[in-house]
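Asker: Pasting the sequence and the predicted coordinates here, then a few questions.
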Amino acid sequence: MNPSYNITVTFTASKTLILPASARHETNHDITEVIFGTAASSCFVEFQELNGAIKISKDLMDDLLLPLGKTQLILHQNTVYLGPLIGIFTAGFTGSILRPIGNRSLFFAKYLTAQKSAGLFAYVFGAHHIDWETGIVNGFTFDDDGWRQFKIPLPNVVYDRLPNREIEEHHALKMVKRRLRTEYGIPWFNPGFFDKWTIHQLLLPHAETALYLPETKLAPSKEEIEVMLHRHNSVYLKPRNGSLGLGVFQLIYSPDEQTYYCRYRSDQEDNILRKYRSLDQFFMYSFGSRKMDDYLLQERIKLIRIDQQQIDFRVHTNKDSQGRFHVTAIAAKMAGKGCVTTHVDNGGMIKTLEELFEQEDERNQAFHSLTLAALVLSEKIDQSIEGFIGEIGFDLGIDACKNVWLFEANSKPGRSIFSHPALKEEDLHSRKLSLQYALYLTKIAIEEPEALYE
């Protein structure tokens, strides 16, 4: 990680930037320009023995809309880049300065707090905050005094945190993404929600990732459901583009009774178990008007259980400032009684590996097998999906034979596991890595921009 420097204001010569003497060797050119985000200005540069700081004249600071804080330095040819400046793009702004992004305000405040320790600048913005004529954004930041809105240049990199697929498809938001990428050359990472079937299809041909995949079919016929049910006794019907466990049905076939059972969550958020004489009854009374074309059929894996409740695992991976994946957090999710899924919103509980496995060797085996799976899957998805991926959240399971299974990969993972008090460090670390990956993309965009789109 590059060193970061405190920004101090000097009221001496105009358009002056004073850099640490240690930075002089980073370029063979005379520096004549300074850039912050997309704001640029000519400047006079001096090198002095400074103790962890840079000095900048007030007029230059105003030209760049540069706030006080910490900055890193990237010297390339005759230019010094301050920042980097990261824009976190989202929607759902409320107009309230106390909670500008509604109930997600705390979520974003934590990212903006993480920027300090990472030595970067970050802000949150939406499509309507951009002044395209000036290239200035009326963005939001968060500090000890709470939320604040301020004028800031367009960023070096955009971190996409749009909340759902429906909003992502909005024409105005697509236009913003297109203009920032094509007109300004700004890299944009985690640009879209993953499609479950697409992920399954790209992992299936590769031996190193196919072994993690349950048997899965898209848009199954009733006959295919019957066949898989009789083979496995229990299957799931999952929306292809669902999230939070909504719209998921667990079908169970009892050969002894020649009866079908179904577990699902109702629109009233109740967990329901129903009994049917046939699959036709299930489709008539529970599946309703949903389109089978939008559903996946997946075998039910018999997962390890604690206190009779099934367990799966959320594993977060993040890229660092070198563009390499790391596992940043692992937590177990225990299903609530009678629940189809382990989601916290559906009565699930979060447990650490230490809480789940009393035996150290058992705990270590789970940790290593989940870590290996998450890293192999991350690399293969990253190689196969267009665009820049900085983080992935995996829902993985372990069966009684210690095999690991992939149930879902999320490009904009929720962070419910970090509500566990023992995962505070992992929470901060994963947020910092998202910002550090933005530093990596910034450097690529400056030093070899053609590599971004190879």
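Answerer: Ah, there it is.
Asker: okay, CA-based contacts and neighbour counts for the rest of this
Answerer: Will do.
Asker: can you give me the helices for the stretch 1-150 of the chain?
Answerer: Assigned by DSSP state H, counting those that start in this stretch, the helices in the stretch 1-150 of the chain fall at 58-64, 105-118.
Asker: I'd like those helices as a markdown table, with distance to residue 447 and mean neighbour count appended.
Answerer: Listed next are the helices of the stretch 1-150 of the chain as a markdown table, based on distance: least, C-alpha to C-alpha, whole Å; neighbours: other C-alpha atoms under 10 Å:
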| stretch | distance to residue 447 | mean neighbour count |
| --- | --- | --- |
| helix 58-64 | 21 | 17 |
| helix 105-118 | 21 | 18 |
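Asker: now these in TSV, with distance to residue 306?
Answerer: Listed next are those as TSV, based on distance: least, C-alpha to C-alpha, whole Å:
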stretch	distance to residue 306
helix 58-64	57
helix 105-118	31
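Asker: Out of these, flag the one nearest residue 367.
Answerer: helix 105-118 (26.2 Å; C-alpha to C-alpha).
Asker: packing partners for the closest one?
Answerer: Here helix 105-118 touches strand 121-125, strand 136-143, helix 424-447, going by 3 or more C-alpha pairs under 8 Å, 6 or more residues apart in numbering; DSSP states H and E.
Asker: One more to weigh against that first structure:
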Amino acid sequence: MKPQYVGILLNSSAYLGIPEGSTGTESIPCYEEAAADLGLIPCFFRITDIALDTRTVLAWTPGHSGYVQTTVPLPKVIHNRSILQRPTHKKIIEHLITSGIYVFNAYNRYGKDLVHHMLAEQPETLSLLPHTAPARPSSIALMLKKHRDVIVKPCSGSVGLGIMRLQRGRQHDRFTYSTSSPSAAAWRSAPARHGRLPALLRRRISRQPFLVQERIPLARYGGNPYDIRITVQRGAQGTWEVTGMFARTTPQGTFVSNIAQGGIPLPIEGVLRDSFPAIPACQLVERLEHFGLRIAAALSRHMLYAADFGIDAGLTSDGRLFFIECNGRDQRYGFQKAGMTEVWKETYRKPMAFARYLLKHRAWPEDDFR
């Protein structure tokens, strides 16, 4: 019987680190363990390793004493973990899909403005969105007047880089911003005149698209605001499932919870019990699960071939839930840092189980094409 390969498409940095076991946030052993449990052999490669003419790929595969580089038939199912920005690379993905290869998470980079539009046009998710508008001097001024506390964030980008905050005060506004370094130490705060946007903010929004959004009054834990990362994935049945969730508290001096910016990941139940003592934590977790599934279902109507979402939710002190943003390439390591090792491993098992589903059914789940 021929071995059944499952392809895992990586960025060059992770791919090149496989021989030494230096793959950043990608856990190659977790993929290997999950695939082996399902009778699959993982093969790791870059987009440039694919030979369309021979339908083969040069890949790292598990050997007796580590990984070996070998040429294997192009897997019938590929789990994309790379960021593909070049048009030539996107054309290769399109060719694979049209030729019958199942590439899930084929497209995993969507602008925050596009994601907001996708959710805003669907009644079941519109109410979950904070007030949001394209960031222009006039819209920022109007939003600041109405909400008194706004976030200005780039439509593209990650780990909280480029995000800014404006707060209305009696004598002056308060402008909080980050430098280019992704760390808690890179944040600065300065007063700003009423009626005049800070020069840095005006310069940034003139160079690339930004959104302005009302700041959600997040619930607090240990005195610090927190948000919630909900990982929603397709699994063995092909349907959306909540794999797990954790809270992320914001470090002192910042207003973002990204782990790269110093945010601290924590198991969700203890955080919820502390900040909502009158409500059973299991009830809140159930609400959060339902929230995550609603967002995933709504987005997958637009994002074909999606199978993995990292959804950030804001929970207010009075129990309201808001969508903050969504990552189509969930980094997963937050579970490991929160001490949730089994859930972290499950985030690798789910994609391999979905790969097995696709190999068995030879068809995408029907809800992908509603």
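Answerer: All right, it came through fine. Given the structure is predicted, the values throughout are model-derived calculations rather than measurements.
Asker: so which of the helices and strands packed on helix 105-118 of structure 1 is the most packed in?
Answerer: strand 121-125 (a mean of 26; mean count of other C-alpha atoms under 10 Å).
Asker: So which of the helices and strands packed on helix 105-118 of structure 1 is nearest residue 376 of structure 1?
Answerer: Among those, helix 424-447 comes nearest to residue 376 of structure 1, with 18.4 Å by C-alpha to C-alpha.
Asker: That closest one versus strand 121-125: what angle between them?
Answerer: 90 degrees (axes from the mean of the first three to the mean of the last three C-alpha atoms, to 10 degrees).
Asker: Grab the nearest non-local neighbour of the residue most central in space within structure 2.
Answerer: Note on structure 2: the residue nearest the mean C-alpha position is residue 327, at 2.0 Å, using C-alpha atoms, centre = their mean. Spatially, and ignoring its direct neighbours in sequence, residue 327 of structure 2 is nearest to residue 310 (4.8 Å; C-alpha to C-alpha, 6 or more residues apart in numbering).
Asker: Contacts only, for the alignment partner in structure 1 of that neighbour.
Answerer: Taking TM-score structural alignment, the alignment pairs residue 310 of structure 2 with residue 393 from structure 1. Contacts for residue 393 of structure 1 were tallied using C-alpha atoms under 8 Å, 6 or more residues apart in numbering; they are 314-317, 409-414.
Asker: So which of those residues sit within strands?
Answerer: 314-317, 409-410 (DSSP state E).
Asker: now, which of these sits nearest residue 64 of structure 1?
Answerer: Lowest distance from residue 64 of structure 1 to those (C-alpha to C-alpha) belongs to residue 317, with 34.4 Å.
Asker: And the closest one, what's its match in structure 2?
Answerer: The alignment partner of residue 317 of structure 1 in structure 2, by TM-score structural alignment, is residue 232.
Asker: what does residue 179 of structure 1 give?
Answerer: So, by TM-score structural alignment, residue 179 of structure 1 is matched to residue 95.
Asker: can you check residue 86 of structure 1 too?
Answerer: By TM-score structural alignment, residue 86 of structure 1 lines up with residue 6.
Asker: again, but for residue 148 of structure 1
Answerer: Mapped onto structure 2 by TM-score structural alignment, residue 148 of structure 1 lines up with residue 68.
Asker: In this structure its match contacts residue 58, no?
Answerer: No. The criterion here is C-alpha atoms under 8 Å, and residue 68 of structure 2 misses it with residue 58 at 10.3 Å.
Asker: on that earlier part again, residues contacting the match of residue 148 of structure 1?
Answerer: 60-62.
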